[in-house]
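In: how would this look folded up:
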Amino acid sequence: MLAHLAIKDFAVVRSAELDFGRGLTVISGETGAGKSLLVDALGLLSGLRADSGVVRHGAERAELTAQFALDDASPALAWLRENELDEGDGDLACQWFTCQIRRVIRADGGSRAWINGRPATVTQLAELAGLLVEIHGQHEHQALLARASQLALLDAYGRTEHELAAVAGAARAWSELTQERATLLAQGDVSDRISWLEHQFAELDRETLDADSLAKLHADHRRHAHAAGLIAACDSAFAQLGGDEGPSLTRALHHVRGELQRVAEHEPRLNDIGAMLDEAAIQIDEALVLLDRVRGDLDVDPDAFASLERRIGRIHELSRKHRVPAEQLAGQRDSIAEELERLRGADERLQQLDAEIAGAHAHWRTAADALGARRRTAAEALSKDTTALIGELGMGGGRFEIALEPNDSERPDPQGAERAEFLVAANLGQPPRPLRKVASGGELSRISLAIEVAALGLDAVPTMVFDEVDSGIGGGVAEIVGQKLRALGASRQVLCVTHQPQVAAQGHAHYRVSKAASEGVTQSAVQSLDAKQREEELARMLGGVEMTREARAAAKRLLADVE
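Out: Presented below is the predicted three-dimensional model:
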């Protein structure tokens, strides 16, 4: 919900800061005081086009800032996280998160925007604000004028989440299959491609390319390349360790062991040394066995070495040809094999795809028919409830209808097989017209209010703003409008700009906008009213400029009736 709104050098407002809570907040003031400027500010923060005319005369720029409080399940918070514009973990103790939108409009007509302190585009402002606030009143602010919003509200009212998800899934499956088919058809005649791939695969398949085989190949090559040196080193080591001719380490160890054993009775610690020498002799014997085995594997074989050289050369050539390291040649071979399999089965796959695409389309049609049935039932109920409320709001004889028009697209649509159009007949005997073509801003606001109340605020937007919703009405109808707004405030945060005391009395909170001349310039100021000040403001709204005893008494009665 909207928690705080700050305005600086905007139109006739030098500076104003407003705090908002839950329920219904009303904003009143004299004609021309600038009540609707707060709505205009929210509109600009929602991405509406700005011009230099909104900057207060004599100022360099206008600054607008809105602070929103979001819960963890908020679609707006999900959008912020998706766009990496969230502010971290928020207040985890109470599961509330904050979002700040700021916009600066310069006197030269330029503007900049920020979301949580990060630069943002006007498009991003509009996307985010569409999840945070709905402004009802002027045509350019009216969210319900968009047909997409109308369909979304109808789906929320009809609780069609399950059917809508089924339709979207079926449409996605159909799209993926048609894309696969288009990709196969785009390949055209693939016989040349198959022949070339078969040649590539044969070259790679002739070689053993797994990692262990490549490692063994290089080890064998190094051994043959250094065979002579390895043989000489092994022979020399064998002779020095245990050769039959000349001195050797084995005979030296046995000699030392014998000398120590003869005198060990005089020094027992020499027995420990003797044991160590015995272990060393055992290790040398084992080394001689392994050395003899290694020497037996060594042989100077020019033919074998040449064969290894040729094989390594072929692998290097394949590596250059395919532009991958030798270690990745096996993967390259497998990729070629997979592509060959796909191409060889392309004709068969195309035939399968035709059947699968037809089946996916039939599945979408079944799901879309189920969704359409739910929508028709919801449209009838919402039309009936809204029509009744329109009558209560002073539009006797008015009628609200929801027309479900077929979607002419041949492609399965994730949104279903129809589109919604909200239609309104403002007076008895008039044909219903699209809501977006209703001329009167006051009628449009009241119709929007009726729709929202009938739908019980089922759309996901947490804050609703009604600008001059009571235009052209008075008396008992105004009181009903106020009651409906207060009822809507039980499930959504509602802000209402009003000039009707019957509406203003229904507010949980009340702001007054006033204007005065300062330094030769008219300026507006915004004030939060306490109980006594509210009574005075309602008396002014009832009695006009002259505050009579009767007006104050009537104001008290209005407030008492609400309590």
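
In: make it CA atoms for all contacts and neighbour counts henceforth
Out: Will do.

In: right, and A505 touches L538 too?
Out: Yes - checked against CA atoms under 8 Å, the pair A505 and L538 is within contact range at 7.3 Å.

In: tell me which other helices or strands the longest helix belonging to the chain touches.
Out: Looking across the chain with DSSP state H, the single longest helix is helix 346-392. Other elements packing on helix 346-392 under the criterion 3 or more CA pairs under 8 Å, 6 or more residues apart in numbering; DSSP states H and E are helix 147-158, helix 161-186, strand 399-406, helix 441-454.

In: in JSON lines: these, plus mean neighbour count and distance to E140.
Out: Below are the helices and strands packed on helix 346-392 laid out as JSON lines (neighbours: other CA atoms under 10 Å; distance: least, CA to CA, whole Å):
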{"stretch": "helix 147-158", "mean neighbour count": "19", "distance to E140": "14"}
{"stretch": "helix 161-186", "mean neighbour count": "17", "distance to E140": "29"}
{"stretch": "strand 399-406", "mean neighbour count": "20", "distance to E140": "21"}
{"stretch": "helix 441-454", "mean neighbour count": "24", "distance to E140": "11"}
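
In: reformat those as a markdown table; add distance to E60.
Out: Output for the helices and strands packed on helix 346-392, formatted as a markdown table (distance: least, CA to CA, whole Å):
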| stretch | distance to E60 |
| --- | --- |
| helix 147-158 | 37 |
| helix 161-186 | 49 |
| strand 399-406 | 47 |
| helix 441-454 | 33 |
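
In: report the central residue of the chain.
Out: Nearest to the geometric centre of the chain sits E82, at 3.2 Å (CA atoms, centre = their mean).

In: please report the distance of that residue from L197.
Out: 42 Å (CA to CA, to the nearest Å).

In: and stretch 408-421, how far out from the chain middle?
Out: Distance of stretch 408-421 from the chain centroid (CA atoms, centre = their mean, to the nearest Å) equals 24 Å.

In: end to end, how far does it reach?
Out: Using CA to CA, one end of stretch 408-421 lies 15 Å from the other.

In: contacts for it?
Out: Contacts to stretch 408-421, defined as CA atoms under 8 Å, 6 or more residues apart in numbering, come from residues 147-148, 150-151, 154, 164, 167-172, 174, 361, 364-365, 368-369, 371-372, 402-407, 434-435.

In: switch the cut-off to 6 Å
Out: When contacts are defined by CA atoms under 6 Å, 6 or more residues apart in numbering, stretch 408-421 is touched by residues 151, 167-168, 171, 368, 402-407.

In: one more to line up against the first:
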Amino acid sequence: MLQSLSIRDIVLIEALDLEFGSGLTVLTGETGAGKSILLDSLGLALGNRADSGLVRQGTEKAQVTASFEPPAAGSRLAATLAENDIDIEPGEPLIIKRSVKADGGSRAFINDQPCSAALLRAVGGQLIEIHGQHDGRGLINPKGHRALLDIFAGVEGVAVREAFDDWQAAKSALEQAKQEQEAAENDRDYLEHSVAELSKFAPQPGEEQELALERATMMKGEKLTGDLEAIRAAFDGSNGGLASLRSAARRLDMIAEDHALLKEALESLDRAIIDATDAEDKLNAAADALSFDPQRLDDMETRLFDLRGLARKHRVEPDKLSDLLQDLQKRLAAISDGGRTLEDLEVSLAGARKSYIAAAESLRAKRSKAAKALDKAVAGELAPLKLDAARFETLLEEMPEDHWNKSGMDRIEFLISTNPGAPLAPLGKIASGGELSRFILALKVALAEEYGLKTIIFDEVDRGVGGAVASAIGDRLSRLSRGAQLLVVTHSPQVASKGDAHMLINKSRSGTVSRTDVSALDNEGRRQEIARMLSGADVTDEARAQADRLLEGV
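Out: The predicted structure follows:
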């Protein structure tokens, strides 16, 4: 709900601060007083084009500030603000500020946070509906007719949305499987060759490191073999060092009893033999460990180089070749299983499509029933609004399959005919300004109990009518305002008398300077203004009496 509107330096308005309440607020004034300026100012705050011509002559910029009640938690408006990083504390009013400079350029803020004009339009469309002589939004736009009918029917279409999502998911799964199958078929020769090649080679995880280590060890052994043989030759044979030590020990043993030093020498010699024997054993063990087999080395190098060559060929690390083999085997197997998989997915797709159609047809039945009820409700509102020759009909027809969506299979549009025998046509194409406003009013009244109303502005909905028709318009505006905030610009005293609040728009002159002001009227002020609307510039007692009768009838 619009709570307040502050206008600075827009055309004829120097400074204006207005407060608004719920219910029906009527705005009246003489022709040319500046009612359109007021609506243009509000439109600027709602994201309309920033025209520098709006800036009051002699000033640098114009500014409008509009304050609205806090957005409801979980509402579409709250989601829109959150999606655009506009932070509003719970319970804090929504304040929109828009300024335009005389030399061009504009700035916009929502609760002091900069925003684009596009965001203002998105937010403004969720705050206020303006229905005027040239309005092309709101109920006129067929894009919103399906949602309005669903609200009137009391359906949410959850089953259709879920069925549509399942159908699209099945369609995507089948398409992806077909692409994979096609790619696999194209790769069949490559897969068969690669699997055969890798299977024959049988790469093992960690094999490269093992082969490289063993190869390095054998090559090192090749270098040490000659030295080891020469060293071992010093130990081996009857003339080797160890044999000589043992021979000397035997001869010393026979004479060692004859002298103490000989005994000590024998003991030392025995220890040397033990150490030498241990050294010989270790030399033999090392020789065995470093044994060099030229054939084994050649086989090992061939395996290692082939392993690395395969890795380069398939662009993987050598240790990943075994994993690659498993993956290629699975892909090759999938070619054979792909036909069966596609058949299963096609069955699933057909089932999902059938479920969607069933849900959409069930929704259509509810829409069809609601459309008849809405047509009847609107028809009941037309005659009192001097539209008794007009017809209203809700078009409901099936769209081509490529246009089916989460909202169902139906195209929905409100159509009218204003003359007997004339064909039905879209709402905004054949109605004149006054007729269009009255059609919209009839729709609003018909939808009032179901439609989530917000602030609605009617600009001269009573244009071109008077008497009983104007009274009927006033009655319907009053009914509509019970569930919404209505601002109505009117020239009709019958409509003005129905207002819960009355604002007078007045233009004054001071020398060559003109100004537009708006003032809230008290009871006497309302009586005087309605009397003026009845009689013109010269307010008569009879006009005042008639004004009293209109006000008493509210």
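
In: returning to that earlier point: after superposition, how close is the longest helix of structure 1 to structure 2?
Out: For helix 346-392 of structure 1, the mean deviation from structure 2 after alignment is 1.5 Å (mean CA distance after the TM-score superposition for structure 1).

In: how big is the angle separating that helix from helix 441-454?
Out: 110 degrees (axes from the mean of the first three to the mean of the last three CA atoms, to 10 degrees).

In: tell me which of the helices and strands packed on helix 346-392 of structure 1 sits nearest to V324 of structure 1.
Out: Nearest of those to V324 of structure 1, taken as CA to CA: helix 161-186 at 26.5 Å.

In: which neighbouring elements make contact with the closest one?
Out: helix 346-392 (3 or more CA pairs under 6 Å, 6 or more residues apart in numbering; DSSP states H and E).

In: how about the contacts of stretch 408-421 of structure 1 in TSV, adding distance to D205 of structure 1?
Out: What follows is those, written out as TSV (distance: CA to CA, whole Å):
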residue	distance to D205 of structure 1
L151	58
V167	47
A168	45
A171	42
A368	51
I402	66
A403	65
L404	61
E405	60
P406	57
N407	54
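
In: ok, which pair from those is furthest apart?
Out: A171 and I402 (24.8 Å).

In: T516 of structure 2 belongs to a helix?
Out: No - per DSSP: H, G, I helix; E, B strand; the rest coil, T516 of structure 2 lies outside any helix segment and is strand.

In: that one: neighbour count?
Out: Burial of T516 of structure 2 is recorded as 22 neighbouring residues (other CA atoms under 10 Å).

In: relative to G29 of structure 2, how far out is the closest residue to it other than its chain neighbours?
Out: Spatial nearest neighbour of T516 of structure 2, excluding adjacent residues (CA to CA, 6 or more residues apart in numbering): K507 at 4.3 Å. Here the criterion is CA to CA. By it, K507 of structure 2 lies 9 Å from G29 of structure 2.

In: mind reading off the mean deviation between stretch 158-172 of structure 2 and structure 1?
Out: Superposed on structure 1, stretch 158-172 of structure 2 shows a mean distance of 1.9 Å to its aligned residues (mean CA distance after the TM-score superposition for structure 1).

In: residues in structure 1 matched by that stretch, start to end?
Out: Aligned by TM-score structural alignment, stretch 158-172 of structure 2 corresponds to residues 165-179 of structure 1.

In: contacts for that stretch, please.
Out: The contact list for stretch 165-179 of structure 1, computed with CA under 6 Å, 6+ apart, reads 357, 360, 364, 367-368, 412-414.

In: show me which of these are buried.
Out: Buried subset of these (neighbour count, 16 or more other CA atoms under 10 Å): 357, 360, 364, 367-368, 412-414.

In: tabulate the residues you listed (a markdown table), appending distance to V461 of structure 1.
Out: Shown next, in a markdown table, are those (distance: CA to CA, whole Å):
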| residue | distance to V461 of structure 1 |
| --- | --- |
| I357 | 37 |
| A360 | 34 |
| W364 | 29 |
| A367 | 27 |
| A368 | 26 |
| P412 | 28 |
| D413 | 25 |
| P414 | 22 |
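
In: what's the closest of these to I7 of structure 1?
Out: Closest to I7 of structure 1 out of these is P414 (41.0 Å), distances taken as CA to CA.

In: what does the closest one align to in structure 2?
Out: Per TM-score structural alignment, P414 of structure 1 is aligned with K406.

In: now that match: how far from E450 of structure 2?
Out: Distance of K406 of structure 2 to E450 of structure 2, computed by CA to CA: 22 Å.

In: structure 2: matching residues for stretch 228-247 of structure 1?
Out: Residues of structure 2 matching stretch 228-247 of structure 1 are absent, with TM-score structural alignment as the criterion.

In: my bad, stretch 145-154 of structure 1
Out: If you align by TM-score structural alignment, stretch 145-154 of structure 1 falls on residues 140-149 of structure 2.

In: distance between the ends of that stretch?
Out: By CA to CA, the extent of stretch 140-149 of structure 2 from end to end equals 14 Å.

In: then stretch 29-36 of structure 1?
Out: End-to-end distance (CA to CA), stretch 29-36 of structure 1: 10 Å.

In: now do it: everything it contacts.
Out: Applying CA under 6 Å, 6+ apart, the external contacts of stretch 29-36 of structure 1 come out as 512-515.

In: ok, now stretch 96-103 of structure 2?
Out: Contacts of stretch 96-103 of structure 2 (CA under 6 Å, 6+ apart): 45, 52, 55, 60-66, 106-110.

In: now with 7 Å, please.
Out: Residues from elsewhere that reach stretch 96-103 of structure 2, judged by CA atoms under 7 Å, 6 or more residues apart in numbering: 44-45, 50, 52, 55, 60-67, 106-111.

In: got the buried residues for stretch 423-433 of structure 1?
Out: Across stretch 423-433 of structure 1, burial judged by 16+ other CA under 10 Å covers 423-426, 432-433.

In: hmm, I typed the wrong one, I wanted stretch 138-148 of structure 1.
Out: Applying 16+ other CA under 10 Å to stretch 138-148 of structure 1 flags 138-139, 141-145, 147 as buried.
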